[in-house]
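> any chance you could fold what I've pasted below:
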Amino acid sequence: MPSFKSGLKHHTIVVLESALVGLPRKLDLPGYTYHLISYPHTATAEIASRIKDATILIAVTLKLNAHLLSKDVSPKLELIDYVASGTDGVDLEACKKRSIVVCNATGASVTATHEAVQEGKWTERSVLNAMICEEVVGVIGHGAIGKRIAKLSHVLGMEGRTPFNEVLRHSTVVVVVVPRTSDSTDMISLREFELMRHNAVLINVSRGGIVDQEPATEDNCRLIGQGANLITTPHTEWSGRATEIHWMRGMPSNVVV
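Model (predicted):
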């Protein structure tokens, strides 16, 4: 978690998408007073006018580009709490230039993702069913979710770390759990698919752009509508109750360290 040391004792906290966050009515921020301004939804065109007085900004899905993060638009901004596992929706270079601290909700969706599997919310022919047999599970990424998947897989016999290409060559199940950055975008593309076994299952629980041609539609992916073995699901594990509880616990510690 980034260290946030503010010289201010009173903050204006602006929540741009409170319908998606579920903030508590009162935040426990010892030593600080604050004014909370909450908008259930915010259109892109409305962001600039709503953040001009914000010292702390809370967003979920909105893109915060260099223009919005400039001194002209958000002159008082000190901290962005981005309620997502990644921070690819925020222009980090623009924040760095102004010393704006950016926090995210790393690990908040781990339990929700795991419980979705445990409660049988995947299809009957799920990856867990496949892993029980003599399968080789490759986990690309070792963050909070990756560690949880690795721990579960270890119980089923998975061991050790393996070079990237070897993971692709030998795994029957490849799980991708990495943040989206300039280096990881299109990490899985034609070359990687050619390395994989013909019967391998690829599960991407990261941002869509990690796999080339995601988000997949009939316009950009020839597999859609062709009877291919392809399943796509919405990116909604962050909306689970467990995620909301973790977020509400973590938000105050992100705001004041």
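
> from here on, contacts and neighbour counts on C-alpha atoms
Fine.

> elements contacting whichever strand or helix holds residue 169?
For residue 169, the host element (DSSP states H and E) is helix 164-170. Contacts defined by 3 or more CA pairs under 8 Å, 6 or more residues apart in numbering; DSSP states H and E place helix 164-170 against strand 137-140, helix 190-195.

> one more time with 7 Å
helix 190-195 (3 or more CA pairs under 7 Å, 6 or more residues apart in numbering; DSSP states H and E).

> before we move on, back to that, what residues sit buried inside the helix holding residue 169?
167, 168, 169, 170 (16 or more other CA atoms under 10 Å).

> all helices for the stretch 101-250 of the chain, in order.
110-118, 127-132, 144-155, 164-170, 190-195, 241-255 (DSSP state H, counting those that start in this stretch).

> between the longest one and helix 110-118, how many degrees?
The reference is to helix 241-255. 170 degrees (axes from the mean of the first three to the mean of the last three CA atoms, to 10 degrees).

> quick one: helix 241-255 to chain centroid distance?
14 Å (CA atoms, centre = their mean, to the nearest Å).

> alongside the first, I'd like the structure of this one:
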Amino acid sequence: MSKKQEEEEPHHIVAIEAIHCKIPSFTLQTPHTKAIYNWTYPSELESRVKDATIIITTTIKLNAEILSASKTPKLRLIVILASGTDCVDKDAARARGIPICNCPSTNIDSVSEHAIGLYFAVRRRLVDMTNSVRNVPDSLDCDTEWKVSGSLKNKLKTSDGGAPLLCSQETMGIIGYGNLGRRIKNLAGGLGMNVVVAERRGVKEGEVREGRVGFEDVLKRSTVLVLCLPRTPETEKLISKEEFRVMLPQTVLINVGRGGIVDEGALVEALREGRIWGAGLDVYDHEPVGRGDSPLLGKDALGLNCVLSPHLAWFAEKTLENLQIGVKNTVEQWCLGNTINRVA
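Just a heads-up that it's a prediction; the model follows:
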């Protein structure tokens, strides 16, 4: 097929995960068809994408098998309706010359504000406090924990007996200093926190970049540790048993980056042993999280100061608007011969 014929070939755009964001209309110079699915289960994926020239996904994985020429023979473009790109096998796409594009920086404001919200929820144990205040025993001979004890302040004491820190007393360490990390730094600084930015793990002391602090030093100094970096082979289980051992007992761990960066079993152990004060997570090793998927949902995690949100830090009206603009521009520009937002 000649290049001209290929350009005139009608596109079939398949959105396999429209549950998150409405798929916009596309204005293309050539005819095209569009199939939109709210959600796609693994058993449905192959049949839905077999004729696609463009696939739009968010978290549903496109592995090497589905990206093979036998499964998706017409595929020419993959667009991820998100910033994160770990759902697509980049090597498989690269081998066929299929570009992968994303929608960068569309959710920076929402995710950064959510990270700060998780910080306050964990530092002040807001979920636990709400449950303690609202838990009225069925027996008329008993009353709420607050009324019986007269105060719930002991719930807010750290393992070393201290009271909660104020923002002006916090040192926030940021691991992952892209656009999201920079926005979180600005918000934290506005709250009066001292902010340090971590160098990559393994960088020698004399090679630490200006404006950065050694990785290990950030772990040891931070009372708030925020993870906002992508999941790669280098960042998987970046925070595990050894890292928790050097953290402060006041430390609040926040992960709004990607699941798998924190060893969830090690986190539960650290919380139970009082090695850190608490954790707030919006992302998990396996998503969506359900029965048996994570130690964070197990019996050992009951009662721990761990606030969990279901990967919705991104969700805001402005984010939805940004995503629609981003995917529309990416598809339309690519069809004109201009590849934008390419990640692989």
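
> of all the helices of the stretch 101-250 of structure 1, which one is nearest residue 79 of structure 1?
helix 241-255 (7.3 Å; CA to CA).

> now for the aligned residue in structure 2 for residue 111 of structure 1, how many residues are close by?
Under the alignment by TM-score structural alignment, residue 111 of structure 1 pairs with residue 109 in structure 2. If you count neighbours by other CA atoms under 10 Å, residue 109 of structure 2 ends up with 20.

> for residue 316 of structure 2, see how far away residue 109 of structure 2 is.
With distances taken as CA to CA, to the nearest Å, residue 109 of structure 2 is found 9 Å from residue 316 of structure 2.

> before we move on, what about residue 335 of structure 2?
Residue 335 of structure 2 sits 29 Å away from residue 316 of structure 2, going by CA to CA.

> one more: residue 265 of structure 2?
Distance from residue 265 of structure 2 to residue 316 of structure 2, by CA to CA: 31 Å.

> ditto for residue 253 of structure 2
In terms of CA to CA, residue 253 of structure 2 sits 23 Å off from residue 316 of structure 2.

> residue 312 of structure 2: how many residues sit nearby?
If we define neighbours as other CA under 10 Å, then residue 312 of structure 2 has 14 of them.

> what of residue 67 of structure 1?
Residue 67 of structure 1: 13 neighbours (other CA under 10 Å).

> if we can go back for a sec, neighbour count: residue 253 and residue 316 of structure 2, which is higher?
More crowded of residue 253 of structure 2 and residue 316, by other CA under 10 Å: residue 253, with 29 against 14.

> of the helices of the stretch 101-250 of structure 1, which is nearest residue 180 of structure 1?
Nearest to residue 180 of structure 1, of these and by CA to CA, is helix 144-155 at 14.3 Å.

> follow-up on the earlier one: so the helix holding residue 169 of structure 1 matches what in structure 2?
Aligned by TM-score structural alignment, helix 164-170 of structure 1 falls on residues 215-221 of structure 2.

> chain center to that stretch, what's the gap?
From the chain centre to the centre of stretch 215-221 of structure 2 is a distance of 22 Å (CA atoms, centre = their mean).

> and it, how far from structure 1 on average?
Once fitted to structure 1, stretch 215-221 of structure 2 is off its aligned match by 0.8 Å on average (mean CA distance after the TM-score superposition for structure 1).

> where along the stretch 201-344 of structure 2 do the strands fall?
224-227, 252-255, 278-281, 306-308 (DSSP state E, counting those that start in this stretch).

> can you redo those as CSV with distance to residue 197 of structure 2?
Putting the strands of the stretch 201-344 of structure 2 into CSV (distance: least, CA to CA, whole Å) gives the following:
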stretch, distance to residue 197 of structure 2
strand 224-227, 10
strand 252-255, 14
strand 278-281, 19
strand 306-308, 24
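
> right, and those strands - which one's nearest residue 128 of structure 2?
Per CA to CA, nearest to residue 128 of structure 2 of the strands of the stretch 201-344 of structure 2: strand 306-308, 9.2 Å.

> would you check the span in structure 1 matched by the closest one?
Aligned using TM-score structural alignment, strand 306-308 of structure 2 spans residues 230-232 in structure 1.

> and what of stretch 318-327 of structure 2?
Using TM-score structural alignment, stretch 318-327 of structure 2 pairs with 242-251 in structure 1.

> name the residues that touch that stretch?
21, 22, 23, 24, 105, 108, 109, 111, 112 (CA atoms under 7 Å, 6 or more residues apart in numbering).

> so for the first one, what's the nearest residue that isn't a sequence neighbour?
In this case it means residue 21 of structure 1. Of all residues not flanking residue 21 of structure 1 in the chain, residue 244 sits nearest, at 7.0 Å (CA to CA, 6 or more residues apart in numbering).

> burial count for the one you found?
Neighbour number of residue 244 of structure 1 under other CA under 10 Å is 20.

> skipping adjacent residues, who's closest to the residue most central in space within structure 1 in space?
Nearest to the geometric centre of structure 1 sits residue 85, at 2.9 Å (CA atoms, centre = their mean). Nearest residue to residue 85 of structure 1, sequence neighbours excluded (CA to CA, 6+ apart): residue 106, at 4.6 Å.
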